[in-house]
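Q: quick one: sequence and predicted model below, then my questions.
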Amino acid sequence: MRYILLLSLILCGLLARGLCEDSGEVDSIIGGAVAAKGQFPYMVYFRNQVTGKLFCSGTLITPYKVLTTAWCFPSFLPSVPITAWMNTVSLIPDVDRVVRAVVRVVRAPDYNPATGMHDIAVVTLDAPVTFVPPVRLGFGLYFNSGLSAGIVGWGYSGATQLTTYLRSSYITIQPKSVCMTAFGNPNFGSQFFICAASPGVGSCSLDAGSPILLNGYQIGISSQARCGGGEPVVGVDVRSYEAWIKSNL
């Protein structure tokens, strides 16, 4: 699924630097429940201001910076206006929402869309967000397979996007071999990735950039998934990028 979507983005990029959104398939956290207001205030969704639609997710990590995937932003400076929306659980604009413009994107220098390696980016906002608490990054956390983590994302479904809400679900950390086998990619066994899966739980393309959480700390960034309940979710392990992230704050 991710490879089909990647091809779509490449084709889209000919017109708008890849900042397009799919309009015909269900792209959401599979399973779980609607998040409570204020539960994940740091959750960001990126909106293409030309189409008015969501295309990726992220997390506020400082007043000026958002953590997401490199796959979401083919360019360091988007050619169409992009905004970051946060402090809300609904795609319907509400009074508490916070909106900032995206002014710069820094991707990991070794990012390789063909292999999925180093799929991480830091986005700069045009003004600080001082009243929304950023997510805490789990740089020093140790975890292994069998632990229960959380995934969070925007339930997006084509033309019904404005009636959908932020969803969260529990998911189990798996041996990396599970993701290596599922995607046929040996790179997913490296230190740079987390693998997670649970029956009836999953994420989709527009959840790219959303967090994998452990005890309130972000340990991963959703990078690849197949849009089905029970399908593995490949996450970028933020611990492997501690120095790079800090150098771009």
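A: Okay, I see it.
Q: only C-alpha atoms from now on, for both contacts and neighbour counts.
A: OK.
Q: hang on, residue 73 packs against residue 105?
A: Yes - between residue 73 and residue 105 there is a contact at 7.3 Å, judged by CA atoms under 8 Å.
Q: which secondary structure elements does the longest helix along the chain contact?
A: In the chain, assigned by DSSP state H, the helix with the most residues is helix 2-16. With contacts taken as 3 or more CA pairs under 8 Å, 6 or more residues apart in numbering; DSSP states H and E, helix 2-16 sits against no other helix or strand.
Q: presented hereafter is structure B, for comparison with structure A:
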Amino acid sequence: MREKLMVATRGQTHRATSRAKSTHKTGGCDLVQQKDIKWQHTQRTTNETQNNMWRGLLILLCCCCCCCLTSCLEDQLQDSKIVNGTVAAKGEFPYAVSLRRSKSGHHSCGGTLLNAGWVLTAAHCVRSANPQDVNVQYGSNIIARNATQLATVQAIFVHPGYEPQNKHFNDIALLQLQQPLILDALVQPVRLPSAEQMTLANSSVVLAGWGLNATGGVVQHQLMKVQLQAFSDQDCSNLHQVQLHATQLCAGVPEGGKGQCSGDSGGPLLLAGSDTQVGIVSWSIKPCTRPPYPGVFTEVSAYVDWIVATVATAPNNDPATSQLWIGELIVARVPPPLVA
């Protein structure tokens, strides 16, 4: 064992000595190699620096291109989101409100202010809801989940004759707010038509809402509007190939491509150039605005008496929440306060 160990030690010593001699003899070559290695290292560092510079320039160019592309796409999206209409001006529809799910803050339907304490909407929007399930965003064209102008609902009044299976017959409802709103330039009541007032065929009407821009599209955060024409009851029934109710109104354009979609339900149809609401968005054939089918609305004039009776019988002593603007009249349960 010792012999083997000594032999191994001698062998290692011999190899180490040989390496030392060899190094001593070739010292000049090692120096040249070291210089060559240093030059290669310097060259490699220079190349890497240049590559990094080019890489940085390429990244910068890519960022610029992406910014330009994003800007172009945003422009296209801005155009695409008003396929069915145009953006409403601030304060153009101060009575338009968004009905939201209280827990999520998501827009579900449209509605209109009748006065400081009541909202008009469609029955199918709220027929299964409790007052605490819904809140109302008001006073703004832009809807947002974190909106601050929100009103809570005290009571929901769905028309007792609502029949969803019968072509949404009597598709109308009222929401009584917990607290009256403060009216200003951006918060105003809508005008109701006179009871049984007819909307003539081919009348120019305007639809306002935050609904989808197309079937499968997205809810609009900016209030939109679109100009349509009213159809006669008979023409509408013929186009839908079903007899519609006399308390329903149709509006659209013959060529299609403009009108209501999901999310517009409960919102207003107004006589063009006025604040008179003649219809409430009820239903339409899908995909949205498909020709030749015009959208179907609840005709408000057929329900003015029901609206007046419902507001009048609800427990409330505030004149601001009992007055209604009907035709050229202010109808109120109690006289409005005198202006000094």
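A: Sure thing, it's come through. Please read these numbers as outputs of a predicted model, since none were measured by experiment.
Q: TM-score of the superposition?
A: The TM-score (TM-score structural alignment, normalised by the length of the first structure) is 0.79; 217 aligned residues with a CA RMSD of 2.4 Å.
Q: buried ones in the longest helix of the first structure, by neighbour count?
A: Across helix 2-16 of the first structure, burial judged by 16 or more other CA atoms under 10 Å covers 2, 6, 9-10, 16.
Q: aligned to residue 141 of the second structure, what sits in the first structure?
A: Structural correspondence for residue 141 of the second structure with respect to the first structure (TM-score structural alignment): residue 89.
Q: so that match touches residue 44, yeah?
A: No - counting by CA under 8 Å, residue 44 is not a contact partner of residue 89 of the first structure; they are 9.8 Å apart.
Q: which ones are touching the match of residue 141 of the second structure?
A: By CA atoms under 8 Å, 6 or more residues apart in numbering, the contact list for residue 89 of the first structure reads 35-38, 165-166.
Q: distance of whatever residue of the first structure lines up with residue 188 of the second structure relative to residue 220 of the first structure?
A: Counting by TM-score structural alignment, residue 188 of the second structure lines up with residue 133 in the first structure. According to CA to CA, to the nearest Å, residue 133 of the first structure stands 18 Å off from residue 220 of the first structure.
Q: distance-wise, check the closest residue to the match of residue 141 of the second structure other than its chain neighbours relative to residue 115 of the first structure.
A: Counting by CA to CA, 6 or more residues apart in numbering, residue 89 of the first structure lies nearest to residue 166, which is 4.9 Å off, once chain neighbours are set aside. Computed as CA to CA, the residue 166 of the first structure to residue 115 of the first structure distance reads 29 Å.
Q: in the second structure, which helix is the longest?
A: Under DSSP H, the second structure gives helix 27-80 as its longest helix.
Q: how about the helices in the first structure?
A: 2-16, 176-183, 242-247.
Q: so which of the ones you listed is nearest residue 147 of the first structure?
A: Residue 147 of the first structure lies closest to helix 176-183 among the helices of the first structure, at 13.3 Å (CA to CA).
Q: report the separation between residue 53 of the second structure and residue 60 of the second structure.
A: In terms of CA to CA, residue 53 of the second structure sits 11 Å off from residue 60 of the second structure.
Q: now swap in residue 25 of the second structure and tell me
A: 54 Å.
Q: what's the burial count for residue 88 of the second structure?
A: For residue 88 of the second structure, the count of nearby residues is 16 (other CA atoms under 10 Å).
Q: aligned partner of it in the first structure?
A: Per TM-score structural alignment, residue 88 of the second structure is aligned with residue 35.
Q: so what's its match closest to, chain neighbours aside?
A: Using CA to CA, 6+ apart, the closest residue to residue 35 of the first structure is residue 167 (5.1 Å).
Q: what do we get in the second structure for that neighbour?
A: So, by TM-score structural alignment, residue 167 of the first structure is matched to residue 224.
Q: that match reaches residue 210, doesn't it?
A: Yes - contact criterion CA under 8 Å: residue 224 of the second structure and residue 210 qualify, at 6.1 Å.
Q: that older thread, for the match of residue 141 of the second structure, give its distance to residue 127 of the first structure.
A: Residue 89 of the first structure is 21 Å from residue 127 of the first structure, where distance means CA to CA.
Q: kindly report the same for residue 119 of the first structure.
A: On the measure of CA to CA, residue 119 of the first structure and residue 127 of the first structure end up 25 Å apart.
Q: how about residue 236 of the first structure?
A: When CA to CA is applied, the distance between residue 236 of the first structure and residue 127 of the first structure equals 27 Å.
Q: quick one: which of these two has more around it?
A: Using other CA under 10 Å as the criterion, residue 236 of the first structure and residue 127 rank with residue 236 on top: 29 against 14.
Q: show me the contacts for the more buried one.
A: By CA under 8 Å, 6+ apart, the neighbours of residue 236 of the first structure are 118-120, 192-194, 220-223.
Q: now do residue 37 of the first structure
A: Here residue 37 of the first structure is in contact with 88-89 (CA under 8 Å, 6+ apart).
Q: rewinding a little: neighbour count for residue 166 and residue 115 of the first structure, which is higher?
A: Taking other CA under 10 Å, residue 166 of the first structure and residue 115 do not tie; residue 166 has more neighbours (24 against 12).
Q: pretty sure the more buried one contacts residue 87?
A: No - if you go by CA under 8 Å, residue 166 of the first structure and residue 87 don't touch, sitting 10.8 Å apart.
Q: give the buried residues for stretch 255-267 of the second structure.
A: Those would be 256-267, for stretch 255-267 of the second structure by 16+ other CA under 10 Å.
Q: how far away is the aligned residue in the second structure for residue 143 of the first structure from residue 299 of the second structure?
A: Counting by TM-score structural alignment, residue 143 of the first structure corresponds to residue 199 in the second structure. According to CA to CA, residue 199 of the second structure stands 9 Å off from residue 299 of the second structure.
Q: so which of the two has more stuff around it?
A: When neighbours are counted by other CA under 10 Å, residue 299 comes out ahead of the other of residue 199 of the second structure and residue 299, with 29 against 21.
Q: state the distance from the equivalent of that one over in the first structure to residue 160 of the first structure.
A: Counting by TM-score structural alignment, residue 299 of the second structure lines up with residue 237 in the first structure. Distance of residue 237 of the first structure to residue 160 of the first structure, computed by CA to CA: 32 Å.
Q: with residue 104 of the first structure instead?
A: 30 Å.
Q: these two: who's more crowded?
A: residue 104 (16 against 11).
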